[in-house]
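[1] sequence and predicted structure, then a few things I'm wondering about:
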Amino acid sequence: MREAYHVELDQLAQKLAAMSAQVADAMEQATQALLGADLELAERVISDDAKVDEARADCEEQAYALLALQAPVATDLRTVLAAIHAAESLERMGDLALHVAKAARRRHPDPVLPEQVRPYFSEMGKIAVRLARQAEQVIRTKDVEAARSLETDDDQVDDIHRHLFTVIMDRDWPHGVAAAVDITLLGRFYERYADHAVSVARRVVFVVTGKMPGYGTDDI
């Protein structure tokens, strides 16, 4: 019975890892759609978001069944609880990629971003996708040091996000209010996406060590 239970825990972890890969693909495609004004790619991200929602529901259903039927304790209980929280964070990452894709669709055929800020979003997109793929590997390996290393990449996204405010608040900003609003919202989407990836990694640290690392933001 216990062996079968641990097989189910492993299956749950694999589902979470697959979700992380899904949301990495979603943000990669959403960023490409944003930078390239690619309507077809944006529509693909938007339609595929339902698959992320379904994956979260599947993970939560299995996790709650394990809680109800197996009454786990100690590490096993931490694993199930962490899985529930991680599934929520991963679903939110999918939603944030969805928001980026919707911005690309809303402005099509015009580009969303002025040329001046495109390099910043290109870099944030690369880092965000890397964070999601690192989170996938952390889920699969339960590597605590790898989990903690995500913080460095997250800091880079935070730095770019803060710098964007100085760019759009410059009195010589030539692109108007609408562009400034788009940039503010999109920067926030990438910043939150990165935060949620770090939150997933922290849940793995909690599973392994029994201690939740301190948060660097107010609501990861």
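    On my side now, so go ahead. Residues are numbered from 1 along each chain as shown.

[2] from here on, contacts and neighbour counts on C-alpha atoms
    Fine.

[3] go ahead and name everything in contact with stretch 112-130.
    By C-alpha atoms under 8 Å, 6 or more residues apart in numbering, the residues outside stretch 112-130 that reach it are 24-25, 27-28, 31, 34-35, 37, 103-104, 153-154, 157, 160, 164, 175, 179, 182-183, 187, 190, 193-194.

[4] out of those, list just those in helices.
    When the contacts of stretch 112-130 are checked against helices (DSSP state H), the matches are 24-25, 27-28, 31, 34-35, 103-104, 153-154, 157, 160, 164, 179, 182-183, 187, 190, 193-194.

[5] out of those residues, which are buried?
    24-25, 27-28, 31, 34-35, 103-104, 153-154, 157, 160, 164, 182-183, 187, 190, 193-194 (16 or more other C-alpha atoms under 10 Å).

[6] work out for me the element residue 129 sits within.
    Using DSSP states H and E, residue 129 falls within helix 118-141.

[7] pull out the buried positions in that helix.
    Using 16+ other C-alpha under 10 Å as the test for burial, helix 118-141 gives 120-122, 124-125, 127-140.

[8] can you check stretch 52-66 too?
    52-53, 55-57, 59-60, 62-63, 66.

[9] could these go into CSV alongside secondary structure and distance to residue 169?
    Shown next, in CSV, are the buried residues of stretch 52-66 (DSSP: H, G, I helix; E, B strand; the rest coil; distance: C-alpha to C-alpha, whole Å):
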residue, secondary structure, distance to residue 169
52, helix, 36
53, helix, 36
55, helix, 40
56, helix, 38
57, helix, 41
59, helix, 43
60, helix, 43
62, helix, 48
63, helix, 46
66, helix, 51
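
[10] widest-spaced pair of the residues you listed?
    Greatest spatial distance in those: 52 and 66, 21.3 Å, computed using C-alpha to C-alpha.

[11] ok, second structure coming up, stack it against the first:
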Amino acid sequence: MREVFHDTLEDIQNRLVEISELVAEAIEKATRAFATRDVALAEEVIANDDYIDHLVLTTDEIAIETLAMQQPVAHDLRVIVSALRASASLERMGDLADHIAQLVRSRYPERAIPQGLMPVFERMGRLDVQVARTLTTLLRTQDLQYATQIRDTDDEIDELHASVYERVLGDSFGGEIPHAIDATLASRYHERFADHAVSVAKKVVYLATGDWSGADDDFDEIEAPAEAPENTEA
């Protein structure tokens, strides 16, 4: 029974990696569609979001059933709690990629934003793709150096997000009101995408260290302690 239980925990972790891979693919396609006005690619992202949602739901069901039936403790409990929290953020990241794709579709064949803002959004898109791929590696390896990389990239995305607001609200912005709305929404989607990646990274830190308060701090120099032997006498 113990071997079956740990196989289930491994399956949950593998499912999170799979979802993260799909989210990385979704944001890569969404940002590419946004830059090129590729509505067919945007439609693909929109259609695939249902599959991401399905994987999240089934993963949560497995985690909840395991929590109820096995009553795990120590590290095993942290795996399940972290998985439930991480899956919610991953699902939201998939939704945000979908929202970017929806902007492409709603404004086709026009651009959603003025050409002058595209370099900023192209940079934000590349950084979100980088964050998503790094998050997949973090979930696969639980190497906390990747959590630090995600945090640092998120800081750069936050700066770009602030610069979009400054441009849109500035006197020199020459776009129409719909352009201003779309630019604000798209920037917010990019910024929130990275924020959710940071949230998942914090949960991996919690899983590795067992210290939730530490997960709210900077990720620098966090090391996972040796796991104490689990009491199996119950």
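    Sure thing, it's come through. Just so it is clear, the model here is predicted, and its values are computed rather than measured.

[12] sorry, back to before: dump the buried residues of stretch 52-66 of the first structure into a markdown table; add distance to residue 45 of the first structure as well.
    Shown next, in a markdown table, are the buried residues of stretch 52-66 of the first structure (distance: C-alpha to C-alpha, whole Å):
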| residue | distance to residue 45 of the first structure |
| --- | --- |
| 52 | 10 |
| 53 | 13 |
| 55 | 15 |
| 56 | 17 |
| 57 | 19 |
| 59 | 21 |
| 60 | 23 |
| 62 | 26 |
| 63 | 27 |
| 66 | 32 |
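
[13] quick one, the helix or strand containing residue 197 of the first structure and helix 118-141 angle?
    Element membership of residue 197 of the first structure, judged by DSSP H and E, is helix 176-209. Interaxial angle, helix 176-209 of the first structure versus helix 118-141 (axes from the mean of the first three to the mean of the last three C-alpha atoms, to 10 degrees): 20 degrees.

[14] same for helix 176-209 of the first structure, what does it pack against?
    The elements that helix 176-209 of the first structure packs onto, with contact taken as 3 or more C-alpha pairs under 8 Å, 6 or more residues apart in numbering; DSSP states H and E, are helix 74-107, helix 118-141, helix 144-168.

[15] ok, the residue most central in space within the second structure - contacts?
    In the second structure, the residue lying closest to the centroid (C-alpha atoms, centre = their mean) is residue 197, at 3.8 Å. Residue 197 of the second structure sits next to 89-90, 93, 131-132, 135, 150 when contact means C-alpha under 8 Å, 6+ apart.

[16] which one among the buried residues of stretch 52-66 of the first structure gets closest to residue 208 of the first structure?
    residue 63 (17.7 Å).

[17] what about the residue nearest to that closest one when sequence neighbours are not counted, neighbour count?
    Spatially, and ignoring its direct neighbours in sequence, residue 63 of the first structure is nearest to residue 80 (5.7 Å; C-alpha to C-alpha, 6 or more residues apart in numbering). For residue 80 of the first structure, the number of neighbouring residues by other C-alpha atoms under 10 Å comes to 25.

[18] just to check, residue 80 of the first structure is in contact with residue 65?
    No: Residue 80 of the first structure lies out of contact with residue 65 (C-alpha atoms under 8 Å); the separation is 9.9 Å.

[19] now residue 50 of the first structure: how far from residue 204 of the first structure?
    25 Å (C-alpha to C-alpha, to the nearest Å).

[20] try residue 197 of the first structure
    The gap separating residue 197 of the first structure from residue 204 of the first structure is 11 Å, by C-alpha to C-alpha.

[21] what do you get for residue 154 of the first structure?
    Residue 154 of the first structure is 17 Å from residue 204 of the first structure, by C-alpha to C-alpha.

[22] mind listing what's buried in stretch 81-91 of the second structure?
    Buried, per 16+ other C-alpha under 10 Å, within stretch 81-91 of the second structure: 81-84, 86-91.

[23] residue 67 of the first structure: neighbour count?
    Residue 67 of the first structure has 16 nearby residues by other C-alpha under 10 Å.

[24] correction: residue 71 of the second structure
    10.

[25] tell me the contacts of it?
    Contact analysis of residue 71 of the second structure by C-alpha under 8 Å, 6+ apart lists residue 77.

[26] tell me the counterpart of it in the first structure.
    Here residue 71 of the second structure is matched to residue 71 in the first structure, going by TM-score structural alignment.

[27] what's the average distance of the helix holding residue 129 of the first structure to the second structure?
    Once fitted to the second structure, helix 118-141 of the first structure is off its aligned match by 0.8 Å on average (mean C-alpha distance after the TM-score superposition for the first structure).

[28] now do that helix against helix 74-107, angle only.
    150 degrees.

[29] and helix 118-141 of the first structure with helix 144-168, angle?
    Going by the same axes, to 10 degrees, helix 118-141 of the first structure makes 160 degrees with helix 144-168.

[30] off-centre distance for helix 118-141 of the first structure?
    8 Å (C-alpha atoms, centre = their mean, to the nearest Å).
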